[in-house]
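Student: structure of the sequence below:
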Amino acid sequence: MAYTLITANRNYSSWSLRPWLLMKALGIPFADRIEPFTKPANYDEFRAFSPTGQVPVLLDGTRTVWDSLGITLYLADRFPQVWPTGEAARAFAMCAVSEMHGGFSALRNQCTMNVGVRVQKPPFDAALARDVARIHELFEEGLDRFGGPWLAGADFSAVDAFFAPVAWRVRTYGIDVGRGRAWVDTVIAHPAMQQWEAEALAETWREESHEAELGGAGEIVADYRAP
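Tutor: Presented below is the predicted three-dimensional model:
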């Protein structure tokens, strides 16, 4: 098999991080192709390789697999380690992945992902506070029920990949996730996450709309990205 995974900027692209980290952490080989966001709307350019005009996209020979969840489900048919082996842990992981994929809109919108900066966040509004409380609850439930260090037990699985962008947000905005911080520290220390961060810090791309979202999220108190 010869997979190619198409992703975008390391600083910005939370959706890209999910399958990239999943494949790296599970040792699934792939060619790494970056198509950066160069303007607020990249739909027309991305339509050349993506039916939705978005990333990530997995190429498997002549087959195109799109969307981070679609890619995860596709890989799970071929690599059983994508999901935890225990029935209870697998059910938790599948539900949490689905919840992350379809929810947490306030967290996404008000705490845009940017790996290379630190932001002083104003007080949370009610919607963001609810999202953070639910993240806090999910992290602690996974660790308590399945024993850690990963969210569904001893082994890395899809649920860890799906919440990895939240780990960067926790660090960027100083979000309190209670005992879930143990998982945040564990996933950030993973060699693949360290690689992603190193590539993010080395990026010189700046895209106007993403930078505007970052500026609106709070006061930037540190920027470690290459100039």
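Student: switch to C-alpha atoms for all contacts and neighbour counts from now on
Tutor: Fine.
Student: so which strand or helix has residue 118?
Tutor: Element membership for residue 118, per DSSP states H and E: strand 117-120.
Student: make that residue 58, sorry
Tutor: Element membership for residue 58, per DSSP H and E: strand 57-60.
Student: what packs against that strand?
Tutor: Using 3 or more CA pairs under 8 Å, 6 or more residues apart in numbering; DSSP states H and E as the contact criterion, the elements in contact with strand 57-60 are strand 3-7, strand 63-66, helix 68-76.
Student: report the distance from the strand holding residue 118 to the chain centre.
Tutor: Relative to its chain's centre, strand 117-120 lies at 18 Å (CA atoms, centre = their mean, to the nearest Å).
Student: what do you get for stretch 218-227?
Tutor: Remark: stretch 218-227 is offset 20 Å from the chain centroid, using CA atoms, centre = their mean.
Student: helices along the chain, start to end?
Tutor: Listed in chain order, the helices found in the chain under DSSP state H are 14-25, 43-46, 68-76, 87-102, 105-110, 126-146, 158-173, 181-189, 191-202, 208-217.
Student: to check against the first, give me the structure of this:
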Amino acid sequence: MYKLYIANKNYSSWSLRPWILMRELSIPFIEEVTSFKEGSNWNEFRVFSPTGLVPCLVDNDKVIWDSLGITEYLAEKHTEVWPERPEARAWARCATAEMHSGFPALRDQCSMNCGLRVKLNEVTGSLQKDITRIDELWNEGLRQFGGPFLAGSKFTATDAFYAPIAFRIRTYGLNMSAESLSYAELLLSLDSMRAWEEGALKEVWREPGHEKDSIKSGVLIEDFRKS
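Tutor: Next up is the predicted model:
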């Protein structure tokens, strides 16, 4: 059986991607959590990951690192990872790659923290550019392939890669179109996303760097995490 190494569910958007993908597609795996600690996590994460980063997938004697690398590895064994239609599959791969490498302002100013609600001090020009592009991308996929997911009627890797954005929208109250907000709510309503959030809220770990990042662009309104 696959073994998936992840970090804190509250913070780790990269870990969420393969985790939610495998849960939604009913691909069995064993979850291994190593929490972030203050400073470098290199030594702890290097035990299972060659890059010292999460997520990391182990399949018997094979070690697959990076969320996109894991996705493509799984796609070779599970055809439902990508959409069946060629045009949807091509679009989905491009949208997924864009998420994997892009949107730096959103990552910097709105880091993932499932348990918090934060009021942004301002929406900078660079942040608005990222939000507008995601809104545009989501609407394009929903309209072109008929929804309710980004590349058609079924959850695929593209939805998994944008799942952390749904948490960010709720945490920071990001303003998007009605269609995009509806899609984000759909993601948040999935049993797998609810399970991830439930796990995140129960975590008692707090890592100072991630905590500072969560509120560096705004003011904390509520904290729903276990004390």
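Student: mind checking the TM-score on these two?
Tutor: Their TM-score after superposition, calculated using TM-score structural alignment, normalised by the length of structure 1, is reported as 0.98; 226 aligned residues with a CA RMSD of 0.7 Å.
Student: show me what contacts the spatially most central residue of structure 1?
Tutor: Ranked by distance to the mean C-alpha position of structure 1 (CA atoms, centre = their mean), the top residue is residue 165 at 3.2 Å. Residue 165 of structure 1 is in contact with 14, 17-18, 113, counting by CA atoms under 8 Å, 6 or more residues apart in numbering.
Student: what about 10 Å?
Tutor: With contacts defined as CA atoms under 10 Å, 6 or more residues apart in numbering, residue 165 of structure 1 is in contact with 12-18, 108, 112-115, 188.
Student: from residue 20 of structure 1, how far off is it?
Tutor: As for residue 165 of structure 1, its distance to residue 20 of structure 1 is 12 Å (criterion: CA to CA, to the nearest Å).
Student: quick one: average offset of stretch 135-146 of structure 1 versus structure 2, please.
Tutor: If you overlay the two and look at stretch 135-146 of structure 1, the average distance to its match in structure 2 is 0.7 Å (mean CA distance after the TM-score superposition for structure 1).
Student: ok, back up a step: onto which residues of structure 2 does the strand holding residue 58 of structure 1 map?
Tutor: The alignment of strand 57-60 of structure 1 onto structure 2 (TM-score structural alignment) spans residues 56-59.
Student: what's in contact with the matching stretch?
Tutor: 1-6, 15, 18, 29-32, 45, 48-50, 63-67, 69-71, 73-74.
Student: likewise stretch 43-52 of structure 1?
Tutor: By CA under 10 Å, 6+ apart, the residues outside stretch 43-52 of structure 1 that reach it are 6, 35-38, 53-59, 64-67.
Student: recalculate using a threshold of 8 Å.
Tutor: Contact with stretch 43-52 of structure 1 is made by 53-55, 57, 64, 66, as judged by CA under 8 Å, 6+ apart.
Student: endpoints of it, how far apart?
Tutor: Stretch 43-52 of structure 1 end-to-end distance (CA to CA) = 8 Å.
Student: and that stretch, how far out from the chain middle?
Tutor: For stretch 43-52 of structure 1 - counting by CA atoms, centre = their mean - the centre lies 21 Å from the chain centre.
Student: show me what counts as buried in that stretch.
Tutor: Applying a neighbour-count criterion of 16 or more other CA atoms under 10 Å, the buried positions in stretch 43-52 of structure 1 are 43, 46, 49-50.
Student: list just the nearest of these to residue 128 of structure 1.
Tutor: Out of the buried residues of stretch 43-52 of structure 1, the one with the shortest distance to residue 128 of structure 1 is residue 43. That distance is 28.4 Å, counting by CA to CA.
Student: gap between the counterpart of the closest one in structure 2 and residue 136 of structure 2?
Tutor: Following TM-score structural alignment, the counterpart assigned to residue 43 of structure 1 within structure 2 is residue 42. Distance of residue 42 of structure 2 to residue 136 of structure 2, given as CA to CA: 37 Å.
Student: still on that earlier bit, by contact count, what packs against the strand holding residue 118 of structure 1?
Tutor: With contacts taken as 3+ CA pairs under 8 Å, 6+ apart, strand 117-120 of structure 1 sits against helix 158-173, strand 219-223.
Student: of these, flag the one that's most buried.
Tutor: Most buried of those by mean neighbour count (mean count of other CA atoms under 10 Å) is helix 158-173; its value is a mean of 24.
Student: average gap between it and structure 2?
Tutor: Superposed on structure 2, helix 158-173 of structure 1 shows a mean distance of 0.3 Å to its aligned residues (mean CA distance after the TM-score superposition for structure 1).
Student: re the thing from before, can the helices and strands packed on strand 57-60 of structure 1 go into CSV with extra columns for mean neighbour count?
Tutor: As requested, these are arranged in CSV below (neighbours: other CA atoms under 10 Å):
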stretch, mean neighbour count
strand 3-7, 21
strand 63-66, 17
helix 68-76, 18
